[in-house]
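# pasting the structure only:
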């Protein structure tokens, strides 16, 4: 693979401009004065690419791009070391607004995004197919789907990558996640709520999560990386199951933390416990930063302090008690 080619190609079908407003306390119906605000290029795959690039990895972000905000998103990514692969669309990309309170409570207002025509979706798939020919190590397909996109879009991208011999990672939810699981990605990264919805039952203990992850593996998935929020993450692979986490944190913003967790996993090398530890370190570093700011090497080194990895965690432990 040429040095000019990205090691990770991310695909974000529904990118955004992410605006974050910080408040002491959000009270419905009242006028508030913000204590801080930030604007970042957003979308799950975009965040993955940003985090990787900040750590010196070669990353490209492929995304539909239209309107003034689409041009703005590309301009925002240019100085961050991310190669942008825009797919022209007639609509305008969305703006998502997040309100973060001083205690870390996060309220998100996500717009639906532009309606994509059949021709625009085909252009997206053609562009992905062309970019796969340069041989990235990973295709990471992430995020919600815009109006007009079929529920199996992430699954189609997994199939395209498999044809080219590229490993795949998927991070999405709902029907899109269900379809992607059936395509058998090499890595799937649901959070606890998304995994519970996928298996149609409540997951309250570590054993519940392990069983649900094993079901995904039985359906053809490779590694299952389950984000547990403040309780860390659980990883199930062909070699075993591990949990990783650290001491409790007071988050400044949780937006994009799961994306940084996935980026840390994709950037890591070595045995599964080491990859999991890095994933959790990157996610922990992200929650201490404003908005959807991604952590750099100094922050992730700090995030790694105190992270512990446990093989075969006690199945009877409630998820909420994992850090106690």
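On my side now, so go ahead. No experiment lies behind these values; they were computed from the predicted model shown.
# When you work out contacts or count neighbours from here on, use the C-alpha atoms and nothing else.
Will do.
# neighbours of residue 107, just the number please.
As a burial measure, residue 107 scores 15 neighbours (other Cα atoms under 10 Å).
# typed the wrong thing, it's residue 179
17.
# Over to residue 296?
Residue 296, neighbours per other Cα under 10 Å, totals 18.
# pretty sure it contacts residue 51?
Yes: if you go by Cα atoms under 8 Å, residue 296 and residue 51 touch, sitting 7.2 Å apart.
# all helices of this protein, in order?
44-54, 67-77, 118-132, 153-164, 174-183, 192-199, 206-218, 257-267, 272-286, 297-304 (DSSP state H).
# List the contacts of the third one.
Spelled out, it's helix 118-132. Identification of contacts with helix 118-132 by Cα atoms under 8 Å, 6 or more residues apart in numbering yields 62-64, 87-89, 148-149, 157, 160-161, 164, 166.
# which one of those residues has the most neighbours?
Neighbour max across the contacts of helix 118-132 (other Cα under 10 Å) = residue 63, 28 neighbours.
# Could you verify my assumption that that residue touches residue 41?
No: using Cα under 8 Å as the test, residue 63 is too far from residue 41 to be in contact (11.7 Å).
# got a list of what residue 226 touches?
Counting by Cα under 8 Å, 6+ apart, residue 226 has contacts 189, 190, 191, 192, 195, 213, 233, 234, 235.
# separation between the fourth one and residue 130?
What it means is residue 192. In this view, residue 192 and residue 130 are 34 Å apart by Cα to Cα, to the nearest Å.
# And here is the other one:
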């Protein structure tokens, strides 16, 4: 099984740590660092840290592509990005050290036309076939229609690939409105993204479970809903589980959701049953919380974390 991630709207994430974030005030930064990222890039990095061969593709601005090329080379990731003129966006993340909360300021991404999309499609076609696994992750540039992921998912499914989608808003809605044989195999919305799709608040776990079950019955084989500090909900034909993370020292929450997706992919790669897949996904997320950037601790630490994760059946 080959693994590939797609990031159409990557970013250099600049994280600024503040003693406390007070709107309207002047702040002195405690520290600042930058990571080449984007959801698909982060997923690929975590998979590489776990020891799985993975390719990464998408679109980069050639004027500042070097940090991405360096990161992918350092992680041993097969770099299949398409470079175009311009700069990849920089996103600002303000980390409030007093609360651990992160405030994101995401800038618009590169805009590109059909020829660039065709180049990416050609790379995906080269990298994926029957039994392979593709992760489509992150926001879409403004120049692309909300049906972009839906169309790419349909093409990948026709080639026999398994598709994991981590998207939100109109892009997620369009992908979920496709015909049953063109749906992604797995999705990972958070509670807010699931509420957007459902068109209503989902305040209780039972509400989240009902919405996730509706998606699973509609043809999504695996629905994982991330619930932050409350863990995650997993729904498949094997049933419904809630996984609760162990207490974790938090260095940075940036990329924790991407690590969760990477854990899902690693579990699907190893064909784990639902309880063990849930433990691995939560262990990836918990392990990443102790690191800055899209980095996991060693395999032994992840496996130890997985052993601490409580999994319970829900109904």
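Structure received. Note that this is a predicted model, so its numbers are computed, not measured.
# Any idea what the TM-score comes out to?
TM-score of the superposed chains, computed with TM-score structural alignment, normalised by the length of structure 2, equals 0.92; 307 aligned residues with a Cα RMSD of 1.8 Å.
# follow-up on the earlier one: rebuild the helices of structure 1 as TSV, extending it with distance to residue 12 of structure 1.
As requested, the helices of structure 1 are exported to TSV (distance: least, Cα to Cα, whole Å):
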stretch	distance to residue 12 of structure 1
helix 44-54	5
helix 67-77	13
helix 118-132	10
helix 153-164	10
helix 174-183	13
helix 192-199	18
helix 206-218	23
helix 257-267	12
helix 272-286	19
helix 297-304	24
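# Looking at the ones you listed, spot the one closest to residue 102 of structure 1.
helix 272-286 (16.1 Å; Cα to Cα).
# Can you spell out which helices and strands pack onto that closest one?
Packing partners of helix 272-286 of structure 1 (3 or more Cα pairs under 8 Å, 6 or more residues apart in numbering; DSSP states H and E): strand 233-236, strand 241-245, helix 257-267, helix 297-304, strand 308-311.
# What lies in contact with stretch 60-68 of structure 2?
Contacts to stretch 60-68 of structure 2, defined as Cα under 8 Å, 6+ apart, come from residues 10, 35-37, 81-88, 110.
# same thing but 6 Å
Contacts with stretch 60-68 of structure 2, where a contact means Cα atoms under 6 Å, 6 or more residues apart in numbering, come from 36, 83, 84, 85, 86, 87, 88.
# Could you pull up the residues touching the counterpart of the first one in structure 1?
Correspondence of residue 36 of structure 2 to structure 1, assessed by TM-score structural alignment: residue 41. When contacts are counted by Cα under 6 Å, 6+ apart, residue 41 of structure 1 touches 17, 73.
# Could you report the distance from residue 41 of structure 1 to residue 142 of structure 1?
15 Å.
# dump the residue contacts of the closest residue to residue 258 of structure 1 other than its chain neighbours.
The shortest distance from residue 258 of structure 1 to any non-neighbouring residue, by Cα to Cα, 6 or more residues apart in numbering, is to residue 283 (6.1 Å). By Cα under 6 Å, 6+ apart, the contact set of residue 283 of structure 1 is 257, 260, 261.
# how near is residue 283 of structure 1 to residue 307 of structure 1?
Distance, residue 283 of structure 1 to residue 307 of structure 1, by Cα to Cα: 11 Å.
# Show me what residue 182 of structure 1 lines up with in structure 2.
That one, residue 182 of structure 1, aligns with residue 177 by TM-score structural alignment.
# er, residue 277 of structure 1 actually
In structure 2, residue 277 of structure 1 lands on residue 279 (TM-score structural alignment).
# and residue 115 of structure 1, how many neighbours?
As a measure of burial, residue 115 of structure 1 has 18 neighbours, counting by other Cα under 10 Å.
# Could you pull up the residues touching the residue nearest the centre of structure 2?
Computing the C-alpha centroid of structure 2 and ranking residues by Cα atoms, centre = their mean puts residue 258 first, at 3.4 Å. The contact partners of residue 258 of structure 2, taken as Cα under 6 Å, 6+ apart, are 39, 43.
# Now do it against residue 73 of structure 2, distance only.
20 Å.
# likewise residue 221 of structure 2?
33 Å.
# can you check residue 94 of structure 2 too?
In this view, residue 94 of structure 2 and residue 73 of structure 2 are 28 Å apart by Cα to Cα.
# Looking at the two, which one has more neighbours?
The neighbour comparison of residue 94 of structure 2 against residue 73 (other Cα under 10 Å) goes to residue 94, with 20 against 12.
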